[in-house]
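Visitor: sharing a sequence plus its predicted fold:
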Amino acid sequence: MPIATVNPATGETLKTFDAFTAEEVEQRLARAEAAFREYRTTGFDTRADLMRAAAALLEKEQDEIARTMTTEMGKTLAAARAEAVKCAKAMRWYAERAEGLLADEYPSPHDVEDSGGIAAHVRYRPLGVVLAVMPWNFPLWQVVRFAAPALMAGNVGLLKHASNVPQTALYLGDLFRRAGFPDGCFQTLLIGSAEVEKVLRDPRVAAATLTGSEPAGRAVARVAGDEVKKTVLELGGSDPYIVMPSADLARAAQTAVTARTQNNGQSCIAAKRFLAHDAVHDDFARRFTDAMAALTVGDPMRDGTDVGPLSSEQGRADLEELVDDATAKGATVLCGGRRPQKATRGWYYEPTVLAGVTPAMRIHHEEAFGPVATLYRVADLDAAVALANDTPFGLSSNVWTNDPEEQRRFAADLEAGGVFFNGMTASHPAMPFGGVKRSGYGRELAGHGIHEFCNATTVWYGR
């Protein structure tokens, strides 16, 4: 895949970039290793000042980088601005809290005595150079939610971003440089996917984090396992959105639309499978379908656009294959199900709701990365849990119920990294984020995320 900015709203190639040569990659690896030796010795106050400076720059430049993101991958301009602001907030969150999250931990004196010592504590130390392999769908946020905690912990970063967002990738490297981070602390590598293995195997790289597809996660995990290097993987999702009889149906239906079509439907944590209890199914289905059909599909740069294009022509083709497979096997299209008739350019697809989906259909098991929802009818709580868990993924889940006992059951039984009641899944610096099953392992954000790339070192003193 070429490293290029291709506007998904028009299909026009705007700018292409040459991949780094082996010598250029080597220079950046050497620079990263040298930077870590010095940067790891800085104090939290110094790192926090640098991170706040980066946040301030990002806020100041939010309109400019938002236009770049929209041009490169098609999210609406309003969503792109919101993403930039969210990243700045996360940077400040870690700048304020990293020192406390990584403070030394002391066992009880009794436990130390039982170990035969007179004192002991746990110290968190950075691992070193961390390779980040990141996707295009949230081209700022996916990177910052790794970079903010990793840099605040004293690590340094190498970013291999998706090949269709090169300008955003270069902006990120430049952002941290202009904020005052030492040379080599955070660098962008303009390389193709085929070059990732060589970088990951380099002994100067200590660990890796990847957000992306399941095949990409498997490939990185395989190499990292062979090299015995730590990884964090955040992969696909097919999140359930469950609506029970006690739910506020008006709110549940309206939130469902946002949960499915955020980022033009291209989000791993977007709700994708909508499970409505038999008692409210028809009412919810009508409200949800009407609201999906009313969305405005169009130019993501224009005010009033709800859904922009998919990021690539192949991405739209993949989505169409899933819908065509489902309809060929008996699924009913309640709305959408095709390219907009007025769109002559760009990779647009109408917001779509499919009913009558069965396990024989690919979309029942595979992630639909676009504005396509599948609607199911469930008889009771047990049926809802069973169907929600009938997926190889386990990233997050959404449940609409005001029944405390139902909330207890869902929280205990849903196989997912998160359970969100009466709202939609969201990532926030204060809450750990990640999945189970084929959605990956490890956690980003919160204290869990900053600890992922730290060495928990036991320091023990004998008598």
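Guide: Great, that's in hand.

Visitor: going forward, measure contacts between C-alpha atoms and count neighbours the same way
Guide: OK.

Visitor: so how far is L102 from V459?
Guide: V459 sits 15 Å away from L102, taking Cα to Cα, to the nearest Å as the criterion.

Visitor: how many residues are close by the residue lying closest to A360 once chain neighbours are set aside?
Guide: Spatial nearest neighbour of A360, chain neighbours left out: K329 (7.6 Å); criterion: Cα to Cα, 6 or more residues apart in numbering. Under the neighbour criterion other Cα atoms under 10 Å, K329 is assigned a count of 15.

Visitor: surely K329 is in contact with R362?
Guide: No. Applying Cα atoms under 8 Å as the test, K329 and R362 come out as separate, 9.8 Å apart.

Visitor: what ranges does the stretch 301-450 of the chain have for its helices?
Guide: Per DSSP state H, counting those that start in this stretch, the stretch 301-450 of the chain carries helices over the ranges 313-328, 362-365, 381-388, 404-413, 446-451.

Visitor: on that earlier part again, V459 and L102: who's more crowded?
Guide: The neighbour comparison of V459 against L102 (other Cα under 10 Å) goes to L102, with 20 against 12.

Visitor: contacting residues for the more buried one?
Guide: L102 sits next to 123-124, 153, 450-451 when contact means Cα atoms under 8 Å, 6 or more residues apart in numbering.

Visitor: repeat that for M244.
Guide: Per Cα under 8 Å, 6+ apart, neighbours of M244: 276-277, 280, 399-401.

Visitor: farthest pair in those?
Guide: Across those, no pair lies farther apart than V280 and V399, at 13.9 Å, counting by Cα to Cα.

Visitor: between those two, which is the more surrounded one?
Guide: Legend: neighbour count by other Cα under 10 Å for V280 and V399, higher for V399 (25 against 17).

Visitor: quick one: that one from Y241, how far?
Guide: Distance from V399 to Y241, by Cα to Cα: 6 Å.

Visitor: then T209?
Guide: Plainly put, T209 is 28 Å away from Y241 if you go by Cα to Cα.

Visitor: below is an additional structure, to be compared with the one above:
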Amino acid sequence: METINPATGEVVESYEEDSASDVGSALERAEDTFAEWREVPIREREQLIEAAGDVLRENEREYAELMTEEMGKPISQALAEVQKCQWLCDHYAKHTSEYLEAETHPSPPGTTVKTVYDPMGPVLAVMPWNFPFWQAMRFAVPYLAAGNVGLLKHASNVPGSALAIEEIFEEAGFPDGAFQTLLVGSEKIDDVLADERVRAATLTGSGPAGRAVASTAGENLKKTVLELGGSDPFVVLDDADIDAAAETGAWARNQNGGQSCIAAKRFIVHEDVYDDFLDRFVEECEALTVGDPMDEDTDIGPQAQSHLMEELHEQVEQSVDAGANVVIGGEPLDRDGPFYPPTILTDIPQGCPADTEELFGPVASVFSVADEDAAIETANDTQFGLGASIWTEDRDRGQCVARRIDAGCTYINQLTKSDPRVPFGGVKSSGYGRELSEAGIKEFVNRKTVWTE
């Protein structure tokens, strides 16, 4: 298993894949550790989560550079990702006891009835490469805090990040086996998930991968949480602050090289402000710097892998062939590495990739609509339902529009983002279940009723 720096084409490191025997030992260790870990008081778990945050702080630069080398994330954004993981740890170190406090219920005189939240056991996580630390940590931290143990199958191009996350929990003082990385290919996941020692699974990734995991889990009656990407609408109404919408929109589309499930992808703009918004949006996108991801001034680095850029460009070409107009960008940059510039498409025909597919890179599809109802109709005209961003100076109007959009989260006058304090997840083909906050930590617990006579 090799990792290749997408910016240079150089091999970063080679790793030995885990054998079937290695995986079996990891599962046995997870089961044994769970029997002890579940009995550790919540306050002690919180203290260990806090210690994991300290390990992240102490090694912040090292982890950021590792991410940048493995998948091309600009170093400033990699540092921000490590810091967000610290915030995640701080949040659950403070709030786990509150989130898992027993809930009492009405009962007959002389009895007490309550719901307690017990851990389920080893939880398998299948995670993507685009946010190598955040995606894995937002799974691990709440589930470990709840008393579960974790098994991580990370993307094959970020094994160094996967092993570093395992080391974070080891250095923080978690027991051996509380969190383990499995260096295996995707073809091994069915066997791991079907193993009786694994009690649940979570996946962030593609629709086909999510359906495969859900199918295997369903056959074995195991709980799953799936986050399967999106084609998020960015709705600009006629009373929006155009400068703010354009500035935020350029970043919402292009941060992390546009490789984000909750990136703004379809810009749906009221016809009265369409021209003004497009002009400002072009200015903001053209001002972004594409370059060496290790340079602090770089906004957009390479795409994570060459084949991913080729797939993205094919989607652009198919859309142009169907009649879409390229305003800026639209061609890979003439330099070493899979660098793709900020690209804006307009006049997008129905049914072309820029209209119906998720474009996982720095390509924005811009649509003009006649009114608010048309904006909502266009926003909902997708198989996805992860996030949405709505721009209007009238907050009451924004909240009304938000309730009519099919998405797991909607942000008014802000880009869509995940936050440890609020639930995160989607609907329709964007998956089901929630991560983060109280809802996230309770996804993989046994809500046990205890009746005392």
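Guide: Alright, I've got the coordinates. Since the structure is predicted, the reported quantities are computational estimates derived from the model, not experimental observations.

Visitor: okay, T209 and Y241 of structure 1: which has more neighbours?
Guide: Y241 (31 against 24).

Visitor: which strand or helix spans the more buried one?
Guide: strand 239-243 (DSSP states H and E).

Visitor: that strand: average distance to aligned residues in structure 2?
Guide: Here strand 239-243 of structure 1, set against structure 2 after superposition, deviates by a mean of 0.4 Å using mean Cα distance after the TM-score superposition for structure 1.

Visitor: how about the contacts made by R61 of structure 2?
Guide: L79.

Visitor: residue in structure 1 matching it?
Guide: R61 of structure 2 maps onto D63 in structure 1, with residues paired by TM-score structural alignment.

Visitor: any idea which element that match lies in?
Guide: helix 62-73.

Visitor: mean per-residue distance, that helix to structure 2?
Guide: With mean Cα distance after the TM-score superposition for structure 1, helix 62-73 of structure 1 departs from structure 2 by a mean of 0.4 Å once superposed.

Visitor: ok, then the element right after that helix?
Guide: Proceeding N to C from helix 62-73 of structure 1, the next assigned helix or strand is helix 77-101, under DSSP H and E.

Visitor: residues in contact with the residue nearest the centre of structure 2?
Guide: Centroid-nearest residue in structure 2: Q135, 5.4 Å away (criterion: Cα atoms, centre = their mean). Residues counted as contacts of Q135 of structure 2 (Cα under 8 Å, 6+ apart) are 127-128, 204.

Visitor: what about 7 Å?
Guide: If you count contacts by Cα atoms under 7 Å, 6 or more residues apart in numbering, Q135 of structure 2 has them with M127.

Visitor: rewinding a little: for the helix holding D63 of structure 1, buried residues please.
Guide: 62-63, 65-73 (16 or more other Cα atoms under 10 Å).

Visitor: ok, so of these, who is nearest Q167 of structure 1?
Guide: After measuring those against Q167 of structure 1 - Cα to Cα - the closest member comes out as T68, at 7.1 Å.

Visitor: ranges for the strands of the stretch 351-463 of structure 1?
Guide: Secondary structure of the stretch 351-463 of structure 1 by DSSP state E, counting those that start in this stretch: the strands cover 352-355, 372-378, 393-394, 398-400, 420-421, 436-437, 440-441, 454-462.

Visitor: tell me roughly how far the fourth one lies from structure 2 on average.
Guide: When you say that, I think you mean strand 398-400 of structure 1. Mean deviation for strand 398-400 of structure 1: 0.2 Å (mean Cα distance after the TM-score superposition for structure 1).

Visitor: the strand or helix carrying A56 of structure 1 vs helix 77-101, what angle?
Guide: Applying DSSP H and E as the criterion places A56 of structure 1 in helix 44-60. Here helix 44-60 of structure 1 runs at an angle of 170 degrees relative to helix 77-101 (axes from the mean of the first three to the mean of the last three Cα atoms, to 10 degrees).

Visitor: which neighbouring elements make contact with helix 44-60 of structure 1?
Guide: Applying 3 or more Cα pairs under 7 Å, 6 or more residues apart in numbering; DSSP states H and E, one finds that helix 44-60 of structure 1 contacts helix 77-101.

Visitor: buried set for the next helix or strand after the helix it packs on?
Guide: Where DSSP H and E defines the elements, the next helix or strand beyond helix 77-101 of structure 1 is helix 109-114. By neighbour count on 16+ other Cα under 10 Å, the buried set for helix 109-114 of structure 1 is V112.

Visitor: that older thread, will you turn the buried residues of helix 62-73 of structure 1 into CSV that also has distance to E23 of structure 1?
Guide: Formatted as CSV, the buried residues of helix 62-73 of structure 1 follow (distance: Cα to Cα, whole Å):
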residue, distance to E23 of structure 1
Q62, 33
D63, 35
I65, 29
A66, 32
R67, 32
T68, 29
M69, 29
T70, 32
T71, 31
E72, 28
M73, 30
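
Visitor: wait, which of those is closest to I118 of structure 1?
Guide: For these, the nearest to I118 of structure 1 is Q62 (53.0 Å; Cα to Cα).

Visitor: and among the strands of the stretch 351-463 of structure 1, the most buried is which?
Guide: Looking across the strands of the stretch 351-463 of structure 1 with neighbours counted as mean count of other Cα atoms under 10 Å, the highest average goes to strand 393-394: a mean of 27.

Visitor: show me the strands in the stretch 101-250 of structure 2, by range?
Guide: 103-105, 112-119, 122-126, 149-153, 179-181, 200-204, 223-227, 232-236.

Visitor: show residues contacting the longest one.
Guide: Read it as strand 112-119 of structure 2. Contacts of strand 112-119 of structure 2 (Cα under 7 Å, 6+ apart): 38, 100, 102-105, 107, 146-148, 444-453.

Visitor: structure 1: matching residues for that one?
Guide: So strand 112-119 of structure 2 sits over residues 119-126 in structure 1, by TM-score structural alignment.

Visitor: and the fourth one, by the same measure?
Guide: The alignment of strand 149-153 of structure 2 onto structure 1 (TM-score structural alignment) spans residues 156-160.

Visitor: what residues of the matching stretch count as buried?
Guide: In stretch 156-160 of structure 1, the ones that count as buried by 16+ other Cα under 10 Å are 156-160.

Visitor: and stretch 239-257 of structure 2, by the same measure?
Guide: By neighbour count with 16+ other Cα under 10 Å, stretch 239-257 of structure 2 contains the buried residues 240-242, 245-257.

Visitor: tell me how far that stretch lies from the chain's centre.
Guide: Centre-to-centre, stretch 239-257 of structure 2 and its host chain are 20 Å apart (Cα atoms, centre = their mean, to the nearest Å).
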